[in-house]
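Trainee: Sequence first, predicted model second:
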Amino acid sequence: MMQTGPGCAEALCDRGLFRAASALQILGGLGEVFAEGLTGIIGAAEAPSEVDASAGDGAFGGTECVSHVEVFISHTWSSARWPKYLSMCYFLNVTLAVKAAWGSYALGVGVLLILEATVSLWAPSDQAEANVKAHLCDRKYLFLFFTELPVLVFFVFFFFGQHISASCWAPSLWLDKLCVHQTNQSLKAQQVAALPVFVARSARMLVLWDDTYFERLWCNMEMATFAKYAASPEKMEFLPLWLAPWLLSSILLDLLGVTFVCSFQKLNTFQNEAQVQDLAHMGAAFFGGSPHVRQFIHMFFEVFPNFLCYLPVALPTMLSFKRKIQGHRLMLEQMASFDLKKAKCSVEADRPLVEEQVALHFQAEKDFEVIVAGATDPAPERVEAVDPREEAIERFNNYVQGPLRAACLDSIGDEQNVPLHLCYVCFLPMSFYAAVNATPYAYRECTLTFDTMGYSSPYHLVATFSLCWLSTQLLVFPVTFPVLLRMLQLVESLTSSWVLQLVLGFLGSALAYAYTFFCAGTIWGCTVVIMQSYSPTWLVIFFFVFALLVLQAWFFFGKRPKRSCSCRCLEPVGGDDTKPMLGLRCYPEGD
């Protein structure tokens, strides 16, 4: 077994074997590096003899010599180019894209405020000033500046964020296609032999998971090596190849739904003011004509009917989520039933070598004292023992089935959950659109002004709608996806008919959106009542509704307490590069 300490890594760097690739190399040419597989299979196979040994110098020369890397990319070459490219865009750019999108929104607010101030100073007449301000307040322009433009910025930075930022914040990366010479067989053989060193000297491992990943013996060896030297299983990040396409499609579908909301509000199809007023008066009549009830019902019906605008996207959303459930479930099932012996190897001669490497990583150096309750004789002293190879491999199987799977669940949840931060990203278009109501000029000099809406000043209006916006965007809209996923799982359990699943799934998707806008209308109504005309009773109602929304968000997104644990294997718990430590680690059963 090759030594993996810092000195060994430095020696490999001096010999030009330990390399790191940049984010631009991996994302360049729209992920061109993923377009073709390796020229020869890592392991015993060689590249075809007719391949020039210097043919791979260009890509290999673009990397730099290092003694450690921040991210080791583990993947299979059986998956297609585009899912990998999108996954790497997600890994490297999604945070930058979200920040850039919100930055463009803030910039748009600043630009329009400057334009409004300029008009106030330089307009030739009051009428001209009013006309210009009316155009600035037109929803058509607000939607363009505050919804479509930020979403466009998000997509630009999602794909080209590293190019725009010149990879200033990108980690160093190890990718086999770039960091292992593909045509120089002598150099390649040395690098393949040093693969455990490269893995051990990586701060994190990024697993680009597809449905064949756990079937690849060399991928499993990479996992075992990293597990030995990693401080915790959380350092191994699983990024399913379905995640990035699902995220992008969800954002586009939400943008389409928001576009319908904007169009219907402009046409006043669903929110005719007179009809809303009639509904408010009729509802208030049941409560003795209370003005507070009338205010609540009026605001509720300003918001709730908007779920109808999402009906056109209910079907594609349902289909997208069904694929998400299938891919997510398959990954967790593969981890739960993982068995190294079932992994495939393109070159069968590699199997004993790889299995021996895994066994060395997971061998137990000592058997520790075991105290049995009620025993009269003292337990024996520590006894040195060497586990056989099969037991070490079984220990690795247990590691994947237990701690690694638990870490994966903590990171991306199970098939009926979506992490909260991803829900926020998916609803960016709605966040941008709803935030227009909280801008200081949204109603100035427009058809509806702050005083006609019942507010004492523009700042009173902005404060009210800002509170409404924060409540809905942080607590309400994110629950749409967990509700929808549970609906789809319920449909799957009720019928196996594809047609019925399609029909019921569409209805479940529509119901999920209706429930979301019901919650949104409720919190908007309560907030407007207490902000426009304070009432102790309605303040209690507001806090009650708010508490229910917080509990709901915790139910869907809060971390659950750990289940009862069993100690089934020794898990690597850190240590230095030359002497990693194995510790007895407990993890949940039955996940």
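Mentor: Ah, there it is.
Trainee: only C-alpha atoms for contact and neighbour calcs from this point on.
Mentor: Will do.
Trainee: Mind jotting down where the strands sit in this structure?
Mentor: 19-20, 64-65, 69-74, 173-174, 202-209, 236-240, 366-367, 383-384, 565-575, 580-588 (DSSP state E).
Trainee: chain center to the longest one: distance?
Mentor: Relative to its parent chain, strand 565-575 has a centroid offset of 28 Å by C-alpha atoms, centre = their mean, to the nearest Å.
Trainee: and what of the last one?
Mentor: Using C-alpha atoms, centre = their mean, we find the averaged C-alpha position of strand 580-588 to lie 28 Å away from the chain's own average C-alpha position.
Trainee: For that strand, list every residue counted as buried.
Mentor: The neighbour-count check on strand 580-588 (16 or more other C-alpha atoms under 10 Å) flags 580-582, 585-587 as buried.
Trainee: between those residues, which is closest to Ile412?
Mentor: Distance ranking of the buried residues of strand 580-588 against Ile412, using C-alpha to C-alpha, places Tyr587 first at 17.6 Å.
Trainee: ok, that closest one to Ala231 distance?
Mentor: Distance of Tyr587 to Ala231, computed by C-alpha to C-alpha, to the nearest Å: 16 Å.
Trainee: re earlier: quick check: which of the strands of the chain is nearest to Trp538?
Mentor: strand 580-588 (44.4 Å).
Trainee: Mind checking the strands of the chain for the one nearest to Asp350?
Mentor: strand 69-74 (18.0 Å).
Trainee: Next, the angle from the closest one to strand 236-240.
Mentor: On the basis of axes from the mean of the first three to the mean of the last three C-alpha atoms, to 10 degrees, strand 69-74 is oriented at 50 degrees to strand 236-240.
Trainee: How far does strand 69-74 sit from its chain's centre?
Mentor: For strand 69-74, the distance to the chain centre is 19 Å (C-alpha atoms, centre = their mean).
Trainee: That one: which residues count as buried?
Mentor: Neighbour-count burial for strand 69-74 [16+ other C-alpha under 10 Å]: 69-74.
Trainee: Dump those residues to TSV, plus distance to Thr537.
Mentor: Shown next, in TSV, are the buried residues of strand 69-74 (distance: C-alpha to C-alpha, whole Å):
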residue	distance to Thr537
Val69	60
Glu70	56
Val71	55
Phe72	58
Ile73	57
Ser74	58
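Trainee: Put this next to the previous one:
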Amino acid sequence: MGSSPSCSTCSQDTSQAAAEVVQASKQTLPEASEVFGPVTSFQSSVEKDSPTLSRLDKFSRLESLAHLEVDEEVLRGIPLHHTLQVGLGQWSSPKEMSQRKQEALYEKSSPTLHFDIFFSHTWLTTGNRKYVALLFHNGWPVMVTSWILATTVLSILCLTDALPMPFSYQASVLDYRQTCPLGCWVIALTLPVACAALVLSPYCPNKLGKHSICFVDMFSIHQTDSMLRERGIYGIGGCLQRSKELRVLWSPPYFSRLWCIFELAAYRFANPQGKITMAPLFVESVVLTLLVGILAVSAGVWVGAALRSMEEYTVLHILLTSIFSSVPLLGIIHVLRKETRAKRQLLLDLESFSLDRAECLSDFDREFIHSAIDKWYGSAEAFAKYVRGPLRAELLQSNAATVPSAYLMTCVISIESIQVELFLALVKGGAPLKCILAVLVGLMIGPVFYQLSCFKLMLKLAEKFAEPCNAILDLLQTFLIWLTTWFLLVICGSATVTLLSRPNVLPLLLLVLFECLVFLAAFGHLPLRRVCLRSSDRA
């Protein structure tokens, strides 16, 4: 929602469209009943005679406790991808926009009776960060697809001599020893293409016909007409009652805003079985930071591959190349540790939630929200117990605060740019088919899951040691995480290159065993645990 007329800092965080339709039960609140007893059915209060909804002002709503009454005349929604098409600035506070722009955003929405998703967010968090998070969340499949297409096209152009391959690479695969032409187009151009595809993803045809109608405050509430603005703000409960999903774009200030808490309370009461999704903004920030680091490291590896063919290539060149390749990752890990501290803040906010700590500049808004929570949950403390208990478990059960493996796979795929360059070098150099297949399996297909495990393990270590002990140990913690990650990647990469040059069955088996151990360390026993739980459920 936007802010109330007298509470300009109280608002909400946004999130993303849900594909599934959730039938909201209007009877009781099973989980909440364990904390504060049975909850009165909302349906009965709607059926009571009440004033015409379009004339129900904020004072009448407060007096009659009609917080969840639906004012259908002001219900307006917008497809999510439309909010991402214009670019940065649309998720910002109205204070950062001109009156003309606010009116233009409102005109982009259209009347509706229901919402697929209600976005909850706070204007205390910069709008650009929300935009980037939502853009990546929705557009990463398009980004990966464009990378694959660009890689394919550039590979064909290189193999057909439409693009020159001016550098050289000293190949050593099986019994093949030859200097091969090396290109740079795949590693240089796939990133710009993928980024452009990400920005353009809201315009992709596959979005057509798949609109999820969303409530987004800047689009759904008129920000310049005082009457419509008041009806939209204080009718927010009715919008929540008509929403299939509440998506929370969480940032550290979220639980300090009273209106954000009102949205959680109102949605769960009006939709006991409705879907609440926690989508922390730091997740996408972590992935994009990691992606930048991986691309920098890949560029360093390519430089090393090109320098190995120089006659004057010395140990100094090797040292400089190694530093160039690994230093970006060192900085990225330090940033990752800082970003993952937000996860601990999220857990702390839920564990120690208290309604009294929520801020609001308007006494009327505070009375408006507290009266609703007292009616729905019995008391502020009962609601706080519900948030700290059942709601916390619900919000965290989907591992919302964890970087998804699909995101990590996006990062791993970006590493393949350097492997594709080496593969093309062998093909252009006339290497035998068995050597080409060995590189295809040993360097391009085989290491994918191992690299995924390494980055997963790096994120776990960054999260485990996110909090700094002091200024000096803070840097030491980052260095040790970097050293562990660097060692795992280098030892596997070196072993793979050595085995491609001089195949041996026993070292190959040891390498596979080592990679399996790293996978177990990264992903733990969760897959096995899920299998055991399913088996016990069937029994």
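Mentor: Perfect, thanks for sending it. Just so we're clear, the structure is a prediction, and the values are computed from it rather than from any experiment.
Trainee: Got a TM-score for the pair?
Mentor: After superposition, the two chains reach a TM-score (TM-score structural alignment, normalised by the length of the second structure) of 0.71; 455 aligned residues with a C-alpha RMSD of 4.3 Å.
Trainee: how much space between the aligned partner of Tyr90 of the first structure in the second structure and Leu452 of the second structure?
Mentor: Under the alignment (TM-score structural alignment), Tyr90 of the first structure pairs with Phe136 of the second structure. Separation of Phe136 of the second structure from Leu452 of the second structure (C-alpha to C-alpha): 19 Å.
Trainee: In the first structure, what residue corresponds to Ala150 of the second structure?
Mentor: In the first structure, Ala150 of the second structure lands on Ser104 (TM-score structural alignment).
Trainee: what's around the match of Tyr90 of the first structure, how many residues?
Mentor: By other C-alpha atoms under 10 Å, the residues close to Phe136 of the second structure number 21.
Trainee: Also Ala230 of the first structure?
Mentor: Neighbour number of Ala230 of the first structure under other C-alpha under 10 Å is 26.
Trainee: For the closest residue to it other than its chain neighbours, give me its contacts.
Mentor: Nearest residue to Ala230 of the first structure, sequence neighbours excluded (C-alpha to C-alpha, 6 or more residues apart in numbering): Gly574, at 5.7 Å. Counting by C-alpha atoms under 8 Å, 6 or more residues apart in numbering, Gly574 of the first structure touches 228-232, 580-582.
Trainee: same thing but at 10 Å, please
Mentor: 227-232, 580-583 (C-alpha atoms under 10 Å, 6 or more residues apart in numbering).
Trainee: what does Leu316 of the second structure give?
Mentor: With C-alpha under 10 Å, 6+ apart, Leu316 of the second structure has these contacts: Ser322.
Trainee: ok, it to Val490 of the second structure distance?
Mentor: Counting by C-alpha to C-alpha, the gap from Leu316 of the second structure to Val490 of the second structure is 18 Å.
Trainee: can you tell me which residues contact the counterpart of Gly161 of the first structure in the second structure?
Mentor: Matched to the second structure by TM-score structural alignment, Gly161 of the first structure sits across from Ser201. Going by C-alpha under 10 Å, 6+ apart, Ser201 of the second structure touches 81, 84-85, 135-136, 138-143, 195, 207.
Trainee: repeat that with 6 Å
Mentor: Gly139 (C-alpha atoms under 6 Å, 6 or more residues apart in numbering).
Trainee: now do Leu124 of the second structure
Mentor: Contacts of Leu124 of the second structure (C-alpha under 6 Å, 6+ apart): none.
Trainee: What residue in the first structure is paired with it?
Mentor: Using TM-score structural alignment, Leu124 of the second structure pairs with Ser78 in the first structure.
Trainee: mind checking the longest helix of the first structure?
Mentor: Counting by DSSP state H, the longest helix found in the first structure is helix 81-122.
Trainee: quick one: it to chain centroid distance?
Mentor: Mean-position distance between helix 81-122 of the first structure and its chain equals 19 Å (C-alpha atoms, centre = their mean).
Trainee: what angle separates that helix from strand 69-74?
Mentor: For helix 81-122 of the first structure against strand 69-74, the angle by the same axes, to 10 degrees is 130 degrees.
Trainee: Quick one: list the elements packing against helix 81-122 of the first structure.
Mentor: Counting by 3 or more C-alpha pairs under 6 Å, 6 or more residues apart in numbering; DSSP states H and E, the packing neighbours recorded for helix 81-122 of the first structure are helix 149-164.
Trainee: Compare the helix it packs on with the second structure and give me the mean distance after superposition.
Mentor: Once fitted to the second structure, helix 149-164 of the first structure is off its aligned match by 2.1 Å on average (mean C-alpha distance after the TM-score superposition for the first structure).
Trainee: What residues of stretch 86-94 of the first structure count as buried?
Mentor: If you call a residue buried by 16+ other C-alpha under 10 Å, then stretch 86-94 of the first structure has these buried ones: 86-90, 92-94.
Trainee: Out of these, which comes closest to Trp242 of the first structure?
Mentor: Distances from Trp242 of the first structure to those, taken by C-alpha to C-alpha, are shortest for Ser87, at 8.3 Å.
Trainee: okay, now the nearest residue to the closest one once chain neighbours are set aside: neighbour count?
Mentor: Of all residues not flanking Ser87 of the first structure in the chain, Ala244 sits nearest, at 5.5 Å (C-alpha to C-alpha, 6+ apart). Burial measure for Ala244 of the first structure: 21 neighbouring residues, criterion other C-alpha under 10 Å.
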